[in-house]
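Colleague: Dropping the sequence and predicted coords here.
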Amino acid sequence: MPRQAVLIDGKALAKSVTDAVADVAARFTAAQGRQPGLAVVLVGEDPASQVYVRSKGKMAARCGFHSVTIRQSADLSQTDLLAVVDRLNNDSTIDGILVQLPLPTHIDADAVLSAIDPGKDVDGFHPINAGRLASGDVDNPLLPCTPAGIMHMIRTIHGKDLSGLNAVVLGRSTIVGRPISHLLLAANATVTVAHSRTKNIEALAHTADILVAAVGRPQMVGRSWIKPGATVIDVGINRIEDQNLGTSQLVGDVNFDEAMDVAGAVTPVPKGVGPMTIAMLMANTLKAAEARVKREAVPA
């Protein structure tokens, strides 16, 4: 069967977002006499986290931001990390704070994320921002970056109003699964969240007009999971080893080749959701800077 799916180019879409951010950021800097500021905190030596942090720093510089990366050793105490967050909360040059996850196991990540000023929470993980989204406030500027990027990709295929479309989200994490379900609901889709305890999950996935896979299992979603013509968003990033060749490759939660044969549109891995996540982080930082200007302009 010839391939029929449209490839959703996350790298190209991300560039369109960051180009727009850079343009607005330049005007912001001219008007305010300062750049939008982003601080990224990295604790430990996790290789994947280091790659992500470098990518975020480079993109922040391209967008014309004041960018700071604070690297701390893996044995940093939770008290000391909270002190770093408090200092950034009170730093007038910083509009957005991101604490790179995962954190070392001796640190309570929830406590650290909750300590970030909600107005500077550009990851969208603070309980106040998460609660706003769960209550239907999608106009809150600081939405979680990956779900916001996913919605941007879906809208390139279906537009803003998803009325009449069935969406199935595979995975219920607080980082992707739950927030993307709220965003899909706000766009009028009929949403089902499936997870490890869901019965007949393959058959359920096959009903989806929009299928979001965020489970962390390499190539789990194959041809039989996908409704012909569906839009498939692959959030997974998994490294698999080829024992015969001694090499490895990055794959998603979706079998890409099979999806391309049956779906209507598919995101690749890599160069799919990943670039969009970083792009939406830049957009959030700019929005946080603009919102802060408005707050500070209101008389006490």
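Modeller: Great, that's in hand.

Colleague: okay, CA-based contacts and neighbour counts for the rest of this
Modeller: Will do.

Colleague: wait, what's in contact with P141?
Modeller: If you count contacts by CA atoms under 8 Å, 6 or more residues apart in numbering, P141 has them with 284, 287-288.

Colleague: need the contact list for the residue nearest to V221 when sequence neighbours are not counted.
Modeller: What sits nearest to V221 in space, not counting adjacent residues and going by CA to CA, 6 or more residues apart in numbering, is V254, at 4.5 Å. By CA under 8 Å, 6+ apart, the contact set of V254 is 213, 218-222, 234, 236.

Colleague: which two from those residues end up farthest apart in space?
Modeller: The span of these, defined through CA to CA, is set by G222 and G236 at 13.7 Å.

Colleague: so the residue nearest the centre of the chain, which of the three states?
Modeller: For the chain, the residue nearest the mean C-alpha position is T146 (1.5 Å; CA atoms, centre = their mean). When classified by DSSP: H, G, I helix; E, B strand; the rest coil, T146 comes out as helix.

Colleague: Let me see the ranges of the strands in this protein.
Modeller: Using DSSP state E, the strands assigned to the chain run over residues 6-7, 37-43, 66-72, 96-99, 166-170, 190-194, 210-213, 231-234, 238-242, 247-251, 265-266.

Colleague: Just send the ones you listed back as CSV, with mean neighbour count and distance to L184 too.
Modeller: Output for those, formatted as CSV (neighbours: other CA atoms under 10 Å; distance: least, CA to CA, whole Å):
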stretch, mean neighbour count, distance to L184
strand 6-7, 16, 21
strand 37-43, 23, 28
strand 66-72, 16, 32
strand 96-99, 25, 25
strand 166-170, 25, 7
strand 190-194, 19, 7
strand 210-213, 28, 10
strand 231-234, 28, 13
strand 238-242, 13, 25
strand 247-251, 13, 25
strand 265-266, 23, 17
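
Colleague: Quick one: the ones you listed as TSV, columns for distance to M153 too.
Modeller: Listed next are the strands of the chain as TSV, based on distance: least, CA to CA, whole Å:
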stretch	distance to M153
strand 6-7	11
strand 37-43	24
strand 66-72	27
strand 96-99	23
strand 166-170	14
strand 190-194	17
strand 210-213	11
strand 231-234	8
strand 238-242	21
strand 247-251	19
strand 265-266	10
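
Colleague: if I read this right, the residue nearest to the centre of the chain contacts P275, doesn't it?
Modeller: No: using CA atoms under 8 Å as the test, T146 is too far from P275 to be in contact (9.4 Å).

Colleague: and here's the other structure:
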Amino acid sequence: MTAQNSKASIIDGKAHAAKLKASIAAEAARLKAEHGLVPGLATILVGNDPASEVYVRNKNKTAESLGFKSVHHHLPADVSEAELLALVKALNADPSVHGILVQMPLPKHIREEAVLDTLDPAKDVDALTPYNAGLLLSGRAHLVSCTPMGVMMLLKETIGSIAGMEALVIGRSLLFGKPAAQLLLAANATVTMAHSRTKDLAEVCRRADILVAAIGKPEFVRGDWVKPGATVIDVGINRVDAGDGKSKLVGDVAYGEAAERAAHITPVPGGVGAMTIICLMRNTLIAAAALAGLPPLSL
């Protein structure tokens, strides 16, 4: 139960992430002991965005805690596109690096599509390259975008099979919305994608057994938009004014209101975000095993 005495049960992303982290640590130790394989993750940050710096620092810290090799490249905001692509190519060719993550967004003078087209799909642990997106669409995904995969794990642990349920994804980004819809379809849900131009969005939300909000607007989804008994997955992370010169993190869903109607709900923070980094480690481990020619891992 929440501090607001809500009816919904909280989906504890931190607890689920800790469980997955333990499995990854055990598998990483086994690969090192049996094959001398140490997964290597390389991160690239361009510029000095404070939020991105925190994200990348946490990713590197988690990798090191699992015994992975962690390499970080922090480039100035005015680095040329050619220089960034040269670094990506060098990491593609480095046998000690199994996963490469280029932190988005990039400065406007660098084309994200050029970076993704250069990145080796076998090391694309964010699963954003056209190749990996195509494999997901065809039902043959090897690496799956981290946050959508984390959401699917939370849904499986919380409500089991979602076959036949109506699922709504608000947001159609390459990073989350589109891959999330594909994963929900693969799990045999009936999927609707909504966005800023969707007509009567509130009414569309009220049909959803699973409501996934990833629109980037603080507390945009109101409580009376939630179907009673629905599962609400809040992917948003927004920093808002809390008064007295302080700020706080809120999601894309009005949590207190929605928790009065939902059966299950993810908090912000402590929900989906906790799964994202550990799913990145999962992808790095999977990529390392594949690049070493070892049998696929089941994590």
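Modeller: Perfect, thanks for sending it. Computed from a prediction, not measured in an experiment: that's the story for all the values here.

Colleague: Provide the TM-score value for the superposition.
Modeller: The TM-score (TM-score structural alignment, normalised by the length of structure 2) is 0.95; 292 aligned residues with a CA RMSD of 1.4 Å.

Colleague: just to revisit the earlier point, of the contacts of P141 of structure 1, which ones are shared with structure 2?
Modeller: Using both residues aligned by TM-score structural alignment, their matches' CA atoms under 8 Å as the contact test, no member of the contacts of P141 of structure 1 is still in contact in structure 2.

Colleague: Drop anything exposed from the residues you listed.
Modeller: Neighbour-count burial (16 or more other CA atoms under 10 Å) applied to the contacts of P141 of structure 1 gives 284, 287-288.

Colleague: just to revisit the earlier point, aligned to the residue nearest to V221 of structure 1, what sits in structure 2?
Modeller: Aligned by TM-score structural alignment, V254 of structure 1 pairs with V253 of structure 2.

Colleague: Quick check: the gap between its match and A259 of structure 2.
Modeller: For V253 of structure 2, the distance to A259 of structure 2 (CA to CA, to the nearest Å) stands at 10 Å.

Colleague: if I look at the two, which residues touch both of them?
Modeller: Joint contacts of V253 of structure 2 and A259 (CA under 8 Å, 6+ apart) are G223.

Colleague: on that earlier part again, G222 and G236 of structure 1: which is more packed in?
Modeller: Per other CA atoms under 10 Å, whichever of G222 of structure 1 and G236 has more neighbours is G236, with 24 against 16.

Colleague: how about the nearest residue to the residue mapped onto Q103 of structure 2 from structure 1, chain neighbours excluded?
Modeller: Aligned counterpart of Q103 of structure 2 in structure 1: Q100 (TM-score structural alignment). Leaving aside its chain neighbours, Q100 of structure 1 sits nearest to L42 (5.4 Å; criterion: CA to CA, 6+ apart).

Colleague: Which residue in structure 2 aligns with the one you found?
Modeller: Match for L42 of structure 1 (TM-score structural alignment): L45.

Colleague: and what of A265 of structure 1?
Modeller: By TM-score structural alignment, A265 of structure 1 lines up with H264.

Colleague: likewise A22 of structure 1?
Modeller: So, by TM-score structural alignment, A22 of structure 1 is matched to A25.

Colleague: residues contacting its match?
Modeller: Neighbours of A25 of structure 2 in contact, by CA under 8 Å, 6+ apart: 66-67.

Colleague: do you know how far it is from L41 of structure 2?
Modeller: Taken as CA to CA, the span from A25 of structure 2 to L41 of structure 2 is 15 Å.

Colleague: again with L143 of structure 2
Modeller: 14 Å.

Colleague: Now the helix of greatest length in structure 2 on structure 1. Mean distance?
Modeller: Ranked by residue count and defined by DSSP state H, the top helix of structure 2 is helix 13-35. Compared with structure 1 after fitting, helix 13-35 of structure 2 has a mean deviation of 0.9 Å; criterion: mean CA distance after the TM-score superposition for structure 1.

Colleague: what distance separates that helix from the middle of the whole chain?
Modeller: 18 Å (CA atoms, centre = their mean, to the nearest Å).

Colleague: just the helices in the stretch 101-250 of structure 2 please.
Modeller: For the stretch 101-250 of structure 2, the helices defined by DSSP state H, counting those that start in this stretch occupy 112-118, 130-137, 146-159, 177-186, 201-205.

Colleague: List the neighbours of the last one that are in contact with it.
Modeller: It stands for helix 201-205 of structure 2. 168, 194, 211, 221, 225-227.

Colleague: export the residues you listed to JSON lines and tack on distance to V125 of structure 2?
Modeller: Shown next, in JSON lines, are the contacts of helix 201-205 of structure 2 (distance: CA to CA, whole Å):
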{"residue": "L168", "distance to V125 of structure 2": "26"}
{"residue": "A194", "distance to V125 of structure 2": "27"}
{"residue": "L211", "distance to V125 of structure 2": "26"}
{"residue": "V221", "distance to V125 of structure 2": "30"}
{"residue": "W225", "distance to V125 of structure 2": "35"}
{"residue": "V226", "distance to V125 of structure 2": "33"}
{"residue": "K227", "distance to V125 of structure 2": "35"}
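
Colleague: And the furthest pair within those residues?
Modeller: A194 and K227, at 16.0 Å, using CA to CA across these.

Colleague: what residues are up against the residue nearest to I150 of structure 1 when sequence neighbours are not counted?
Modeller: By the measure of CA to CA, 6+ apart, the closest residue to I150 of structure 1 outside its immediate chain neighbours is V273, 6.6 Å from it. Shown in contact with V273 of structure 1 (CA under 8 Å, 6+ apart): 10, 146, 149-150, 233-235, 267.
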